[in-house]
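Let's see this in three dimensions:
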Amino acid sequence: MTAGLMRPLAGLIGRVMLHGIWIAAVLATAILAGICIGETRIPAGTVWQTLANNFFGAGYSLDRIDQGIVWNYRLTRALVAASCGAGLAVAGVILQSLLRNALADPYLLGISAGASTGAVLVTVAGLGAGAVSMSAGAFAGSLAAFLLVALLAHASGGGSGSRGTAQIVLAGIAGSQLFNALTALIITRSASAEQARGILFWLLGNLSGARWDNVTTAVPVAIGVTLLCLWQARALDAFTFGADSAVSLGVPVRQVQALLILCASLATAVMVSIVGSIGFVGLVVPHAARFLVGPRHSRLVPASALMGAIFLILADVVSRIAVQGQVLPIGVVTSLVGAPVFALILVRRRSAR
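Below you'll find the predicted structure:
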């Protein structure tokens, strides 16, 4: 009897390990590409030798400039991009499942705009007198934005179905505009000309300032949010059919909703505080992952995290090589990809009715 139970368990562990190895290999390849490709191309051999020197003390003789670019610029940038892509994609999965809205994502629902306002309040206006971190301010702003959008959608009579979807999206647009206006007002009144230029570039999405302290913040948050969503995968499956169905399946609806919304807000706030507001990742990536692996969240969550990480690494590479001698804001690249996909989703939803 015990041997009969152990065989399926061993098979499950083997499949999980195989999938984990495959995901790690794909992600490592994407990170390697993000390190090698840029304003100056660096051979993969130089990258491996730099990593061996820093991790294992291998003692390879390398040009100090190349070694500095790989270790202190390209690697940190690729790791932060991967973490931000994964975190925003998983946040999109959470919001689309809880709201039963295919158009929900942190950018469209105003959560990114609220996080930007909170971060600017702390860094420019000096809110908290240094006792509040930029990430904490962004987290508070993201929660405030979500609550405002939820209240607006409820007050306007948003319910289930297409009317509810439209009301949530319209409320999100209104919330985004309000918090974007507040951010502009704070910058205009409190920032110097040099600060204003830096903040405006950061708000469009900027990975140039990614350093190791950002890596130690972004990576644990992305991994933690992904693992928590995997833990709640069955609850997310239940929410796909509505809150009433989730209750009938024994899901503690209010507790799970609060936990997952906090996770989505935390992931968005931390990523926005590091790289600025990056749009459409949480909208486009979950739909692409759902198309490839189906709607079950035990597969959808890791697929979305992996695809989000790869998408943002590739977007960062494009931002560095698209215009010679200049680096585009990464939000410009994601919007150029995301806006047409958003239009395609709208058209497909209309034709499906």
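
Only C-alpha atoms from now on, for both contacts and neighbour counts.
Will do.

quick one: contacts for T46?
L62, D66, Q67 (CA atoms under 8 Å, 6 or more residues apart in numbering).

so which of those is the most crowded?
With neighbours taken as other CA atoms under 10 Å, the top of those is Q67, carrying 20 neighbours.

Quick check: which element contains the closest residue to that residue other than its chain neighbours?
In space, Q67 comes closest to T50 once its chain neighbours are excluded; the distance is 5.8 Å by CA to CA, 6 or more residues apart in numbering. Using DSSP states H and E, T50 maps to helix 44-56.

re the thing from before, hmm, W71 and the residue nearest to Q67 touching each other?
Yes - T50 is within contact range of W71, at 7.1 Å (criterion: CA atoms under 8 Å).

Which of those two has more residues huddled nearby?
Per other CA under 10 Å, whichever of T50 and W71 has more neighbours is T50, with 26 against 18.

distance of the more buried one from F56?
10 Å (CA to CA, to the nearest Å).

what's the helix or strand for the residue lying closest to P295 once chain neighbours are set aside?
In space, and not counting its chain neighbours, P295 is closest to D237: 8.0 Å by CA to CA, 6+ apart. Of the helices and strands defined by DSSP H and E, D237 is found in helix 233-239.

And G126, which helix or strand is it part of?
With DSSP H and E as criterion, G126 is part of no helix or strand.

gap between it and G141?
15 Å.

related to what we said a few turns ago, helix or strand next in line after the helix holding D237, which one?
In N-to-C order, the element after helix 233-239 by DSSP H and E is helix 243-248.

residues of that next one that come out buried?
A243, A246 (16 or more other CA atoms under 10 Å).

Same question for stretch 63-75.
Quick answer for stretch 63-75 (16+ other CA under 10 Å): D66, Q67, I69, V70, W71, Y73, R74, L75.

Let's see which of the residues you listed end up in helices.
D66, Q67, I69, L75 (DSSP state H).

Next, the second sequence, to be compared with the first:
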Amino acid sequence: MSELTAGAVLPARRPGLPYPVVIGLLVLLLGGAVTAAIAAGSVALPAGQVWGILLHHLHPALADPTWTAVRETIVMDVRLPRVFLAGLIGAGLSVCGMALQALVRNPLADPMLLGVSSGASVGAVTVVVFGLTLFGAFSLPIAAFLGALAALVAVYFLARSGGRMTTVRLVLAGVAMAEVLSAVASFLVVTSNDPHKTQAAVRWMLGGLAGTTWTMVWIPAAAVLLGTVALLGVSRPLNLLLAGEEAAASLGLDVHRFRAALFVLVAMMIGTIVAVSGSIGFVGLIMPHVVRLLIGADHRRALPATALLGAAFLIVADLVARTLIAPEEIPVGIITALVGGPFFLWLMRRRSQ
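As a prediction, the model looks like this:
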């Protein structure tokens, strides 16, 4: 794509900090969030000791072990897996939100607002409530993925009329689908005869990372990493979609095939994420907008920044969730909703002006 074409496709941004500076600041923000999240808890740890333990595990010569074995276990086996998973989920939801907003050309698009998270929730709750184990340990992720994909496809076709899709129809279809699927998930929960499964399903629907272990991390890590790399690989077509379907098609993009492939990819990522974390809303809505204000809409630059910011945001949100009313823990989905709800209302008012 030529510079002239790129300029026509991508909205101009206000002059700001250079891109390397923004990425550097986001890396520092993420490092600070990781440090604070590992250090805080019922047993507070100094930041220097946290990094000493981490460096010692990278290579024994990097730090002398002056800490107790209990503190090392707290860092490596209790807090680090949870922080790592929170960062993965925040990054994954953020890049999925940015991709969806480009695919449907709607800045209000979000995995939760388009019913994708609710579809994944129905699939996962079905597995939890009925104890389905058809695919063994992969039953819940597979069910969540299928639910997310079905919801996304349904919203896409409901929003199209006469071969075109408007913003209003998309939002209405997404909200309606989310409400219907949330009602289905709630119905499955309240009609369950097993109180333990009911409690597990309710906690899961609210979103949370309690009880995270290393065994829970690797599948979502692979999904988020591979999915983000794939999205970076198609950043040019995503940029083309910002100019509209007709303009993108005239520049050689098979819009319908590209959208179908990206819908499957996004559904796979969201389904895998929701399977381990539950439904966590608004992350995919907020982070892309903040990043666009900082560095513009070019997905080659925006996707890495969005991943870093989303990871830092959810790590901090999870830190607040587990420390605000300690020793009790708030589902992290409540924290993100308290932040994202007002942001969504502000965004709607801003777009209506």
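
re earlier: so how much does the helix holding D237 of structure 1 differ from structure 2 once superposed?
Helix 233-239 of structure 1, aligned to structure 2 and superposed, deviates on average by 0.6 Å (mean CA distance after the TM-score superposition for structure 1).

In structure 2, what range does that helix match?
Using TM-score structural alignment, the residues of structure 2 aligned to helix 233-239 of structure 1 are 235-241.

out of the buried residues of stretch 63-75 of structure 1, who's nearest D316 of structure 1?
The closest of the buried residues of stretch 63-75 of structure 1 to D316 of structure 1 turns out to be R74 (CA to CA; 10.4 Å).

wait, what's in contact with the closest one?
G34, I35.

how many neighbours does S162 of structure 1 have?
Neighbours of S162 of structure 1 (other CA under 10 Å): 13.

That one and F291 of structure 1, how far apart?
From S162 of structure 1 to F291 of structure 1 the distance is 21 Å (CA to CA).

ditto for S245 of structure 1
In terms of CA to CA, S245 of structure 1 sits 24 Å off from F291 of structure 1.

and what of Q67 of structure 1?
40 Å.

what's the answer for P220 of structure 1, then?
Applying CA to CA to P220 of structure 1 and F291 of structure 1 gives a distance of 28 Å.

try C229 of structure 1
C229 of structure 1 is 19 Å from F291 of structure 1, by CA to CA.

Comparing these two, which residue is more hemmed in?
Set C229 of structure 1 next to F291 and count neighbours by other CA under 10 Å: C229 wins out with 25 against 11.

tell me which element the more buried one falls in.
Going by DSSP H and E, C229 of structure 1 is in helix 212-231.

Quick check: nearest residue in space to F84 of structure 2, chain neighbours excluded?
Nearest to F84 of structure 2 is V217, by CA to CA, 6+ apart, at 7.7 Å.

neighbours of that neighbour, just the number please.
19.

Now do the contacts for the alignment partner in structure 1 of it.
Under the alignment defined by TM-score structural alignment, V217 of structure 2 is paired with V215 of structure 1. The contact partners of V215 of structure 1, by CA under 8 Å, 6+ apart, come to T76, L79, V80.

Can you report how many residues neighbour A129 of structure 1?
Using other CA under 10 Å: A129 of structure 1 sits among 10 other residues.

which residues does it contact?
If you count contacts by CA under 8 Å, 6+ apart, then A129 of structure 1 has nothing around it.

so what corresponds to G208 of structure 2 in structure 1?
By TM-score structural alignment, G208 of structure 2 lines up with N206.

closest to G38 of structure 1 among the contacts of V215 of structure 1?
Distances from G38 of structure 1 to the contacts of V215 of structure 1, taken by CA to CA, are shortest for T76, at 13.8 Å.

Give me the number of neighbouring residues for the counterpart of the closest one in structure 2.
T76 of structure 1 maps onto P81 in structure 2 when the alignment is built from TM-score structural alignment. Number of residues near P81 of structure 2 (other CA under 10 Å) recorded here: 21.

if I read this right, P81 of structure 2 contacts W214, doesn't it?
Yes - assessed by CA under 8 Å, P81 of structure 2 is found in contact with W214 at 5.5 Å.

Name the nearest residue to E328 of structure 2, ignoring sequence neighbours.
R322 (7.0 Å).

now swap in I274 of structure 1 and tell me
N214 (6.8 Å).

And for V221 of structure 1?
A267 (6.5 Å).

Map D110 of structure 2 onto structure 1.
Checking TM-score structural alignment: D110 of structure 2 goes with D105.

Its match contacts G282, doesn't it?
Yes - contact criterion CA under 8 Å: D105 of structure 1 and G282 qualify, at 5.0 Å.

Give me the common contacts of these two.
Contacts common to D105 of structure 1 and G282, judged by CA under 8 Å, 6+ apart, are A91, G92, V93.

which one in structure 2 is aligned with the last one?
Which is V93 of structure 1. With TM-score structural alignment as the criterion, V93 of structure 1 matches M98.

Specify the angle between the helix or strand harbouring that match and helix 47-58 in degrees.
Using DSSP H and E, M98 of structure 2 maps to helix 80-103. On the basis of axes from the mean of the first three to the mean of the last three CA atoms, to 10 degrees, helix 80-103 of structure 2 is oriented at 90 degrees to helix 47-58.

got the residue ranges for the helices in the stretch 251-353 of structure 1?
Counting by DSSP state H, counting those that start in this stretch, the stretch 251-353 of structure 1 has helices at residues 253-275, 281-293, 297-321, 330-352.

Pipe the ones you listed into JSON lines and attach distance to P8 of structure 1 per row.
Listed next are these as JSON lines, based on distance: least, CA to CA, whole Å:
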{"stretch": "helix 253-275", "distance to P8 of structure 1": "30"}
{"stretch": "helix 281-293", "distance to P8 of structure 1": "23"}
{"stretch": "helix 297-321", "distance to P8 of structure 1": "18"}
{"stretch": "helix 330-352", "distance to P8 of structure 1": "40"}
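
tell me the most buried of those helices?
Greatest average neighbour count among these goes to helix 297-321 (a mean of 24), per mean count of other CA atoms under 10 Å.

now that helix: which residue numbers in structure 2?
Under the criterion TM-score structural alignment, helix 297-321 of structure 1 matches residues 299-323.

And that stretch against structure 1, how far off on average?
Averaged out, stretch 299-323 of structure 2 is 0.9 Å away (mean CA distance after the TM-score superposition for structure 1).

Give me the distance from that stretch to the chain's centre.
Stretch 299-323 of structure 2 sits 9 Å away from the centroid of its parent chain (CA atoms, centre = their mean, to the nearest Å).

what do you get for stretch 166-173 of structure 2?
Distance of stretch 166-173 of structure 2 from its chain centroid, counting by CA atoms, centre = their mean, is 22 Å.
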